[in-house]
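Undergrad: quick check, what structure comes out for this input:
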Amino acid sequence: MRKHMPPTRAPDGSRGTAMRHPRHKRKRPTADAATAAAAEHEVHPLADPARPIPNLACADRFEEYYRAQLGRLGVTGSEWTRFIKTLHAPLPVTFRVQPVGIGTLGDECRRSFDALQAAGGLPEVTPLPWCSSFAVEISKEALKTSHEPALAGLQTWLSKWGALGACTRQAIESMVPVALLKVEPDHVCLDMCASPGSKTTQAIEALYAGGAATGRGFMVANDASPTRCQMLLRRCAALGEMSERLLITCHPAQSLPWLPRLDASAEAEATAVGGEAGRYPAGCFDRIICDVPCSGDGTTRKNPSIWHRWSQEYALEMHPLQLQIAMRGLALLKVGGLLCYSTCSLNPLENEAVVAALLKRCAGAVEIVDCSRELPELHRAPGLTSWTVMDDALQEHESHAALQRSTALPAALKRRFVPSLWPPDPKEAKRKLHLDRCLRLLPHLANMGGFF
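TA: Below you'll find the model as predicted:
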């Protein structure tokens, strides 16, 4: 998203809390003991035998829900089978190497990997030049437990160069936000929910493009958890001298304070934006990574436990917090700056619904940037312009008003459905909001996890 004029209203800075478990207990269908016992031993036809699914009811609801949502993108028939089958398969091992020109360490790392490949015995290796990365067609579990010399050598290589900071284990889809933001040496950048830090290190490397840092750019990496900040600190410490351009903060992302400006024109710019100094302070970041907390249901390839605990109600819990964090990010963004909103969820309630609400609240102050020509090597699907709002029993609700009139749900659950969950008018969604410009990374299109 690009900010091209100041917002016309102050962002909602109220705090939000992400709940781990839904408060509303689902009503389970009645079944006799024999049927229930048989269901426990039933095997999912597409599940990896090494990663069985103990709760098929959740997996069935997952498939029914996304068959309805993604059918609007043409994911039906044989393509649906490919999609769901890929979601059950483990991810390949992927890693990012420091781009050429940053320093000698990255170049040595590349030469070392070339020698490892030349020795033979590795599975198929796919270079990904758009993100300075490689994909090895083997799962991390198989790599970790293998006793083959070539694979043991790869595991040793990843550990060695990862500790030196020249190589970072990172999923392909996770590299996309920073690649789209096109960070430059002069940019002041923010990662709002940074831990464990792979996107942060990717952005820092971009600040050093061409060798030693020549601009005034730096990176602020934030996380709300002190424990996760320690993890972030350890990950970034491996970058050595490049970490001198890094500031780590521990603060709720939805209420991050403004960064003090380094130039003398800050007060004048703030006055120009809001009509009086301090009312609407000028943005302070050129690039913002807004990878918000989410239900994570696009990560089944990495976290197969999602199959037996999936619930639509997780999206209801996440939506308000995601909207608060993204609104705060836009408030901190400079006019002309870029913010990338992303999740590892497939759910439109956490993705397009949040983006649509942002655009409506900002009333023309921001727009979705057309990235259709960016990263042409990356296979993707467009964003949804319409979707269905359902409860956890997969009952559709046409509108917020209709749901509030319904007697099928308890009042406590009704309160968790907010109006911004519902899609805008179809013509507005495509012609005015341009929700189709969003990028959906579907697993079967590029052998990756689900991402938005």
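Undergrad: all contacts plus neighbour counts: C-alpha atoms, from now on.
TA: Noted.
Undergrad: quick one: the helices in the stretch 301-450 of the chain?
TA: Taking DSSP state H, counting those that start in this stretch, the helices of the stretch 301-450 of the chain run over residues 313-332, 352-362, 400-405, 411-414, 426-427, 443-446.
Undergrad: redo those as JSON lines? Include mean neighbour count.
TA: Converted to JSON lines, the helices of the stretch 301-450 of the chain look like this (neighbours: other C-alpha atoms under 10 Å):
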{"stretch": "helix 313-332", "mean neighbour count": "24"}
{"stretch": "helix 352-362", "mean neighbour count": "22"}
{"stretch": "helix 400-405", "mean neighbour count": "13"}
{"stretch": "helix 411-414", "mean neighbour count": "13"}
{"stretch": "helix 426-427", "mean neighbour count": "12"}
{"stretch": "helix 443-446", "mean neighbour count": "19"}
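Undergrad: would you mind giving the ones you listed as a markdown table with distance to P129 added?
TA: Shown next, in a markdown table, are those (distance: least, C-alpha to C-alpha, whole Å):
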| stretch | distance to P129 |
| --- | --- |
| helix 313-332 | 30 |
| helix 352-362 | 29 |
| helix 400-405 | 46 |
| helix 411-414 | 47 |
| helix 426-427 | 37 |
| helix 443-446 | 14 |
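Undergrad: tell me which of these lies nearest to D370.
TA: Closest approach to D370 among the helices of the stretch 301-450 of the chain (C-alpha to C-alpha): helix 352-362, 14.2 Å.
Undergrad: gap between the closest one and the chain center?
TA: 17 Å (C-alpha atoms, centre = their mean, to the nearest Å).
Undergrad: another sequence for comparison is provided below:
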Amino acid sequence: MQLSPAFITSMETFFRQANYSPADLQAFLSSFDAAPQSGLRVNRLKTGALAARARIKLEDCWRQEGLDPDGFKLRPVPWCSDGCFYQPGTRPSLTLAHKLGLFYIQEPSAMLPASLLQVQPGQLILDLCAAPGGKSLRLAADLRHRGCLVANEINDRRARVLLRNLEQQGVRNCIVSNASPEQLAGLWPERFDKVLVDAPCSGEGMFRRDHKAAAAWEAYGSASVKPLQRSILDCAVRLLKPGGELLYSTCTFNPDENERQIAALLLRHPELRLLPAEKRLPETCCLSPGARLPDLEADTSHCVRIWPGASGGDGHFAALLEKAPRQAYSALQTSAGAALTKPPLSLSLCQAVLAVAGPLLKPQAQRLLQSQLSKNGRLTGTHLHLWPPVLPLPDALHLLKTGLYLGDIRLLGEKSRSQDRAKHRNQTAVYSFKPSHSLLMALPRTYFAQALDWPADDPRIVTVLGGGSVPLSEAERFKLRQGVQTAYIPVFAAGYPLTWLQPGRGAYAKNLFPPGWRG
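TA: So this is what the prediction gives:
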């Protein structure tokens, strides 16, 4: 591709200052003429805990669709245990497996930051610049539905893309916020075990894939993003617990946004120290150490880079930092944040929810729902959620997702407990419940009292994805009549959740596949 002379000059200066060889520079510039590699990351929340097993199940799903998985020529991404390169020119995004949330399409280099952070179940994690969601999805998979992930995106439109990706992949224990880093730092100081900052950058690693990125670089360069990166990093430090870890990453090569940004951060925040990120992954991962630049006052050699070319990725930079324990420095003098404003569900409302939602579930799942509702159930208007109990969620914060969205519950009216209203004035509230698509995508088949199970080649799947009403066979209608009578029936395709159907009196059922997901 035709590179900007200004970009070439800036890279020549960088390589000379870092004592890289002319051959290294030539290999780097030549990599822009190669076709970019494509990757996908298997969703362990749906396909199993082991990446190897997940790949087998993913390939089985493709075979059920009549596709040859060998045609995608999957090969492992060295720095991501559940990541794969796939053959350029193929389109796994068009498969049913992708629409069911079994994997996420992601540029291979972008899989590095979440791999380095090494999240553990039960931790409280913040992805501060999360859209479109690839890194958040890996963090959520590492949590395994335990602990909580806060995925934040300041741009409203991108935040909604983030929300869809998290719900499609069945993430339960997640908050999606649409806020500035400054606002979060004021609400949740020193709350998070680990914080990921995949910062806005000049995007030099995206030049091969997106020519608009190259044009934007020529117009603005990196000067416009460096102050923003600095501000976001300072907020991230405020949000991080003492003893917690901060991962900073970009998809650019410019040392001003990478090593120099980290060196300046270490000078501003002596409570931070740079960890050897290269030791988090095997030596076979093609990671290069951070550049040693003569003007830096801090050693940044423990930062890591992925260079385009031999690695197979577009390029990435990452730095892993640790915040000292509180006794080692003067802690921030900040409030603990606003109190939780939504009251828990009353006992009568919990019982009403169980009465209308319980029949959808098997007895064991009903008991689990009852336990969770009494502790974490919250109602916002008609929307019923299981809120994560780990953070205060004030009304001032714009939230798109607060834990697991169960569905809509509405009061229909009052029903007398006796036919004789004159003698018995006691009345019970009558509610209706419409389950959410989020609930379906987050639960396995074994939780539901009854469901329709379709093979992957059932032609009605295409109808569902397009939003059309679905014909039910006589055998299916008979099965539904014999089972627990509910207004909504979950449908599973190849064993994975697809949609809710609302059966009618005739042969067709109303399809509740979300309008924004259709096509």
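Undergrad: I'd like to know how many residues surround the equivalent of H211 of structure 2 over in structure 1.
TA: Using TM-score structural alignment, the partner of H211 of structure 2 in structure 1 is P304. Applying other C-alpha atoms under 10 Å, we find 20 other residues in the vicinity of P304 of structure 1.
Undergrad: quick one: closest of the helices of the stretch 301-450 of structure 1 to C294 of structure 1.
TA: When the helices of the stretch 301-450 of structure 1 are compared by C-alpha to C-alpha, helix 313-332 sits nearest C294 of structure 1, at 5.9 Å.
Undergrad: ok, now which ones touch the residue nearest to the spatial centre of structure 1?
TA: The centre of structure 1 sits closest to T343, judged by C-alpha atoms, centre = their mean, with a distance of 2.8 Å. By C-alpha atoms under 8 Å, 6 or more residues apart in numbering, the residues touching T343 of structure 1 are 291-294, 296, 350-351, 451-452.
Undergrad: what's the match for it in structure 2?
TA: In structure 2, the residue matched to T343 of structure 1 (TM-score structural alignment) is T250.
Undergrad: out of the contacts of T343 of structure 1, which one sits closest to G283 of structure 1?
TA: Closest to G283 of structure 1 out of the contacts of T343 of structure 1 is D291 (19.0 Å), distances taken as C-alpha to C-alpha.
Undergrad: so that closest one makes contact with L190?
TA: No - using C-alpha atoms under 8 Å, D291 of structure 1 is not in contact with L190, being 10.9 Å away.
Undergrad: looking at the two, which one has more neighbours?
TA: L190 (28 against 23).
Undergrad: tell me the secondary structure at the aligned residue in structure 2 for the more buried one.
TA: L190 of structure 1 maps onto L126 in structure 2, with residues paired by TM-score structural alignment. Here L126 of structure 2 is recorded as strand under DSSP: H, G, I helix; E, B strand; the rest coil.
Undergrad: any idea how far L126 of structure 2 lies from P270 of structure 2?
TA: To P270 of structure 2, L126 of structure 2 is 22 Å away according to C-alpha to C-alpha, to the nearest Å.
Undergrad: stretch 238-251 of structure 2: how far from the chain's middle?
TA: Relative to its chain's centre, stretch 238-251 of structure 2 lies at 18 Å (C-alpha atoms, centre = their mean).
Undergrad: so which of the helices of the stretch 301-450 of structure 1 gets nearest E374 of structure 1?
TA: Proximity to E374 of structure 1 (C-alpha to C-alpha) singles out helix 443-446 among those, at 15.7 Å.
Undergrad: what about that closest one, how far off from structure 2?
TA: With mean C-alpha distance after the TM-score superposition for structure 1, helix 443-446 of structure 1 departs from structure 2 by a mean of 1.6 Å once superposed.
Undergrad: from the contact counts, what lies against that helix?
TA: The criterion is 3 or more C-alpha pairs under 8 Å, 6 or more residues apart in numbering; DSSP states H and E, and the helices and strands that helix 443-446 of structure 1 contacts are helix 77-88.
Undergrad: double-check that L247 of structure 1 belongs to a strand.
TA: Yes - judged by three-state DSSP, L247 of structure 1 forms part of a strand.
Undergrad: what about the aligned partner of it in structure 2, distance to I125 of structure 2?
TA: Counting by TM-score structural alignment, L247 of structure 1 lines up with I175 in structure 2. Between I175 of structure 2 and I125 of structure 2 the distance is 10 Å, computed by C-alpha to C-alpha.
Undergrad: so what sits against both of those two?
TA: 148-150.
Undergrad: could you pull out the strands for the stretch 51-200 of structure 2?
TA: Under the criterion DSSP state E, counting those that start in this stretch, the stretch 51-200 of structure 2 contains strands at 75-77, 80-86, 103-105, 124-127, 148-152, 174-177, 192-198.
Undergrad: mind listing what the match of L247 of structure 1 touches?
TA: Contacts of I175 of structure 2 by C-alpha under 8 Å, 6+ apart are 148-151, 388, 399-403.
Undergrad: and the top strand by length along structure 2, what does it pack against?
TA: In structure 2, assigned by DSSP state E, the strand with the most residues is strand 404-416. Contact partners of strand 404-416 of structure 2 among helices and strands, from 3+ C-alpha pairs under 8 Å, 6+ apart: strand 383-386, strand 427-435, helix 437-442.
Undergrad: could you redo the last one with a cut-off of 6 Å?
TA: Strand 404-416 of structure 2 sits against strand 383-386, strand 427-435, with contacts defined as 3 or more C-alpha pairs under 6 Å, 6 or more residues apart in numbering; DSSP states H and E.
Undergrad: endpoint to endpoint, stretch 285-294 of structure 2 covers what distance?
TA: End to end - C-alpha to C-alpha - stretch 285-294 of structure 2 spans 27 Å.
Undergrad: may I see the buried residues of the longest strand of structure 2?
TA: 404-409 (16 or more other C-alpha atoms under 10 Å).
Undergrad: ok, which stretches of the stretch 51-200 of structure 1 are helices?
TA: Per DSSP H, counting those that start in this stretch, the stretch 51-200 of structure 1 carries helices over the ranges 56-70, 77-88, 104-118, 140-145, 149-163, 176-181, 198-207.
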